[in-house]
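Participant: kindly generate the corresponding structure for this input.
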Amino acid sequence: MFGDMMGMMNKIKETQQKVEETKKRLDTVTLEEASSDGLLKVTITANREIKNISVADELLEDKEQLEDYLVLTLNKAITKATNVNEAELGAVAKEGMPDIPGLTDMQ
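Facilitator: You can find the predicted model right below:
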């Protein structure tokens, strides 16, 4: 029984380490999102850190339009990054879960 418990604890520690490694790797995964007309482009990491925003000159002439574009495009970029982040971290966590009787039935 204690051997099983130690094995589970080791597996949990390994999973925690893999999650941390995955988080670091996700800092290097960049995603691009653009407005429908391409006038605004956002580059974001899978950890949801904005790396770059590119604005076409014509958007600089209309403050309200630029603000609308920023909100819409940033929200799309954040959603895309969140989906990648959750999928990657979820896969690592699920892979490392120990087999605990009754736990898999709860999902």
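
Participant: going by C-alpha atoms from here, please, whenever you check contacts or count neighbours.
Facilitator: Fine.

Participant: can you pull out the strands in the protein?
Facilitator: Secondary structure of the chain (DSSP state E): strands at 30-34, 40-45, 50-55.

Participant: between the ones you listed, which gets nearest to residue 93?
Facilitator: strand 40-45 (20.2 Å; Cα to Cα).

Participant: re earlier: of the strands of the chain, which is nearest residue 13?
Facilitator: Counting by Cα to Cα, and looking across all of these, nearest comes strand 40-45 at 26.1 Å.

Participant: now the other sequence, so there's something to compare against:
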Amino acid sequence: MFGDMMGMMGKLKETQKKVEATKKKMDTVLIDEKSSDEALSVTITANREIKKIEIADHLLEDKEQLEDYLILTLNKAIKRATSVSEKELSAVAKEGMPNIPGMDSLFK
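Facilitator: A predicted model of the protein is given here:
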């Protein structure tokens, strides 16, 4: 019994290291998103850090329109980044979990 417990603890520590490594890796995964007319484009990491924003000149003439474009495009990028990050972290966490009946549904 203790051997199983020690093995499980070791596996959990290993999984924790893998999760941390995956979080760092998400800093290098870039998500590009554009407005529907491609007048605005943003690049963010899977950890939701903004890396680049490109704005077409005509958007600079209308503050409200630019704000709307930024909100819509950034929200789409954030949703995609969150999805990518969650999938990666979930896969690592699921891989490291002991086989306990019923736990599979937590990582889907």
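
Participant: so what's whatever residue of structure 2 lines up with residue 28 of structure 1 up against?
Facilitator: Superposed on structure 2 with TM-score structural alignment, residue 28 of structure 1 falls opposite residue 28. With contact taken as Cα atoms under 8 Å, 6 or more residues apart in numbering, residue 28 of structure 2 is in contact with 45-46.

Participant: before we move on, back to that, of the strands of structure 1, give the one that comes closest to residue 80 of structure 1.
Facilitator: Using Cα to Cα as the criterion, the shortest distance between residue 80 of structure 1 and the strands of structure 1 is 7.8 Å, found for strand 30-34.

Participant: average gap between the longest helix seen in structure 2 and structure 1?
Facilitator: Longest helix in structure 2 by number of residues (criterion: DSSP state H): helix 63-96. Aligned to structure 1 and superposed, helix 63-96 of structure 2 gives a mean residue distance of 0.3 Å (mean Cα distance after the TM-score superposition for structure 1).
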